[in-house]
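Novice: let me see the structure of the following:
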Amino acid sequence: MNFALILFVALVVTGAIWLLDVLFLRRGRDRDAKEPLLVEYAKSFFPVILVVFALRSFLVEPFKIPSGSMMPTLLVGDFILVNKFAYGIRLPVIDRKIIGVGEPQRGDVMVFRYPGDPSLDYIKRVIGVPGDIVEYRDKKLTINGKLVPAAASGTYSYVGNGLNYITATVYKERLNGANHTMMVEPDKPPVYPTQVVDFPSRDNCSYNAEGEGFVCKVPAGKYFMMGDNRDESNDSRYWGFVPDRNIVGKAFFVWMNFDDFHRIGTTIR
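Specialist: Prediction:
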């Protein structure tokens, strides 16, 4: 459901009714006559819809985390806020950038429209920016020939799909001068080559047939994304790069989790 489009239509309809009444309909009513109910509703809802539309389109937008692909950073049920202007101001509904403000950086947690189906919103971490050579072999990440530092910091256990109990090793990884947590399951391969689809710029990537790893060069205007739950994430390893036009914004804050109130107020790193 395109909520931005629904808001825009509601804004246009209520605004048009209000304007029509001011310019034409009001003149034909007696001064003491009561406003038609439709006009009354339009005048009441238009300012509210306008504020919500402006805030959601240009400042912040709320999202709910539906899966565990970003654990342990983000949990299922987290309600998060996304900064809509961090990577540029875009026209609502058509999502075309009109003013450049900043560019995604390695390590950012970013919401974007899934390239395979733009009606779906995904959230992953930016691993590679345009021009980067991203290599992931034996659960070790290398960018432009430099190994990304990662230090083991414990374990994380959770119930996965099919009620399987999973225990993963947690690492503190350092990208772009900032630390974040990610986790891997030692007994799983870095990538499953048979699950890789034929995506645009597929020839920029080379996969080891045994699933030991891959290397990709990120094309201009695109980004390479991975989930922090590395072995349970459907990400750029499988469906390719995220074009700049698909960017929604930068995730920065957890404002609610009805299953765990301690999550409220968590800053996303």
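
Novice: C-alpha only now, for contacts and for neighbours.
Specialist: OK.

Novice: helix, strand, or coil at residue 253?
Specialist: At residue 253 the chain is in strand, as set by DSSP: H, G, I helix; E, B strand; the rest coil.

Novice: and if you look at residue 237?
Specialist: Applying three-state DSSP to residue 237 yields a three-state assignment of helix.

Novice: residue contacts, it?
Specialist: Applying Cα atoms under 8 Å, 6 or more residues apart in numbering, we find residue 237 in contact with 191, 196, 226.

Novice: next, format those as a markdown table and append distance to residue 182 and neighbour count.
Specialist: Conversion of those to a markdown table gives the following (distance: Cα to Cα, whole Å; neighbours: other Cα atoms under 10 Å):
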| residue | distance to residue 182 | neighbour count |
| --- | --- | --- |
| 191 | 16 | 24 |
| 196 | 22 | 17 |
| 226 | 10 | 23 |
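
Novice: buried residues, whichever helix in the chain runs longest. List them.
Specialist: In the chain, taking DSSP state H as the definition, the longest helix is helix 3-23. Using 16 or more other Cα atoms under 10 Å as the test for burial, helix 3-23 gives 7-8, 10-11, 14-15, 17-18, 21.

Novice: now show me the structure for the sequence below, then we'll compare the two:
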Amino acid sequence: MNFALILFVLCVVTGILWGLDRMVFARKRPAGAPDPWWVEYGASFFPVIIVVFGLRSFVVEPFRIPSGSMIPTLLIGDFILVNKFTYGVRLPVLHDKIIPMNDPQRGDVMVFRYPADPSVDYIKRVVGLPGDTVAYQNKRLTINGVEVPLQPAEDYFHSERAYYSNRFSETLGDVQHHILNDRDARADIPTALDFPGRENCVYNREGVRCEVPVGHYLVLGDNRDQSADSRIWGFVPDANIVGKAFFIWFHADTILPPKGIDFGRIGSFR
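Specialist: Below you'll find the predicted structure:
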């Protein structure tokens, strides 16, 4: 569902009703006469809808995490806020950038429209910038020939499936975060798709190595062995960027039996 398009249509319809009432029909109504139904249920909502549309399009947008690809940073059931202007101001619905600002940096948690189906929003961590050579070989990450530092951390317990994953502290640029990387999981990428720019990638039994095209980004999930990301479906074009995720504002546990609301997860993350 294209919620931005729905909001835009509602803005246009209620705005027309609001304008007609203010400029034409309100002047013809007798003093004290009740508003007609189309004003009460249409035009009166215009100020609220235009504020919501503006905030969601240019300031912050809420998202819900539907999968475990970003565990342990983000969990299923986290509700997050995404900064819509960090990477530049874009026109709503059309997504054209009208005011360039900052570029994504390594370590950013970024929301973008899935290249294979732009109607779907994905969230991953930025690993490769335009022009980088990124290799994920034998479950170790290398950027431009330099291996990304990893420090062992306490194993992570998946309560929904009752098993442990190896957890590590990883540093990308100035961002230190945790990833999951099971030593006994396979290293190769058996399900890679035929994506634009696939000729920039070399797949083998140890994993994959890619040269990131200009105007594109390579992204990975923090749950490295349970994430469909750039290793499988390719690069993220700049035109598909939605914004930078920066804050967990709510968490509702979806595990059965449900545990309820976890207020401890509310706050910023890296």
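
Novice: return the closest of the contacts of residue 237 of structure 1 with respect to residue 48 of structure 1.
Specialist: Within the contacts of residue 237 of structure 1, the smallest distance to residue 48 of structure 1 is 37.4 Å, found for residue 226 (Cα to Cα).

Novice: isn't the closest one right next to residue 235, touching?
Specialist: Yes: with contacts counted by Cα atoms under 8 Å, residue 226 of structure 1 reaches residue 235, the gap being 5.3 Å.

Novice: anything in contact with each of the two?
Specialist: Contacts common to residue 226 of structure 1 and residue 235, judged by Cα under 8 Å, 6+ apart, are residue 124.

Novice: burial count for the aligned partner of residue 140 of structure 1 in structure 2?
Specialist: Using TM-score structural alignment to pair residues, one finds that residue 140 of structure 1 aligns to residue 140 in structure 2. Residues near residue 140 of structure 2, counting by other Cα atoms under 10 Å, number 15.

Novice: what sits against residue 140 of structure 2?
Specialist: Counting by Cα under 8 Å, 6+ apart, residue 140 of structure 2 touches 147-148.

Novice: and residue 143 of structure 2, how far from residue 223 of structure 2?
Specialist: 19 Å (Cα to Cα, to the nearest Å).

Novice: kindly report the same for residue 55 of structure 2.
Specialist: For residue 55 of structure 2 relative to residue 223 of structure 2 (Cα to Cα), the value is 31 Å.

Novice: the closest residue to residue 70 of structure 1 other than its chain neighbours: what's it in contact with?
Specialist: Counting by Cα to Cα, 6 or more residues apart in numbering, residue 228 is the residue found nearest to residue 70 of structure 1 once chain neighbours are left out, at 4.6 Å. Residue 228 of structure 1 is in contact with 69-73, 124-125, 181-183, counting by Cα under 8 Å, 6+ apart.

Novice: most neighbours out of these, which is it?
Specialist: residue 183 (28 neighbours).

Novice: map it across to structure 2 for me.
Specialist: Checking with TM-score structural alignment, residue 183 of structure 1 has residue 180 as its match.

Novice: that match contacts residue 170, doesn't it?
Specialist: No: using Cα under 8 Å as the test, residue 180 of structure 2 is too far from residue 170 to be in contact (9.8 Å).

Novice: who are the contact partners of the residue lying closest to residue 121 of structure 2 once chain neighbours are set aside?
Specialist: Spatial nearest neighbour of residue 121 of structure 2, excluding adjacent residues (Cα to Cα, 6+ apart): residue 113 at 4.5 Å. Contacts for residue 113 of structure 2 (Cα under 8 Å, 6+ apart) come out as 119-122, 240-242.

Novice: among those, which recur in structure 1?
Specialist: On the basis of both residues aligned by TM-score structural alignment, their matches' Cα atoms under 8 Å, what survives of the contacts of residue 113 of structure 2 in structure 1 is 119-122, 240-242.

Novice: tell me the buried residues within the residues you listed.
Specialist: For those, buried by 16+ other Cα under 10 Å: 122, 240-242.

Novice: in strands, which of these fall?
Specialist: Members of these lying in strands (criterion: DSSP state E): 122, 241-242.

Novice: could these be laid out in CSV, adding distance to residue 78 of structure 2?
Specialist: Converted to CSV, these look like this (distance: Cα to Cα, whole Å):
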residue, distance to residue 78 of structure 2
122, 14
241, 20
242, 18
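
Novice: list just the nearest of the residues you listed to residue 85 of structure 2.
Specialist: Looking across these and measuring by Cα to Cα, the closest to residue 85 of structure 2 is residue 242, at 8.9 Å.

Novice: so what's the corresponding residue of structure 1 for the closest one closest to, chain neighbours aside?
Specialist: In structure 1, residue 242 of structure 2 lines up with residue 248, judged by TM-score structural alignment. Closest residue in space to residue 248 of structure 1, ignoring its immediate chain neighbours: residue 112 at 4.8 Å, by Cα to Cα, 6+ apart.
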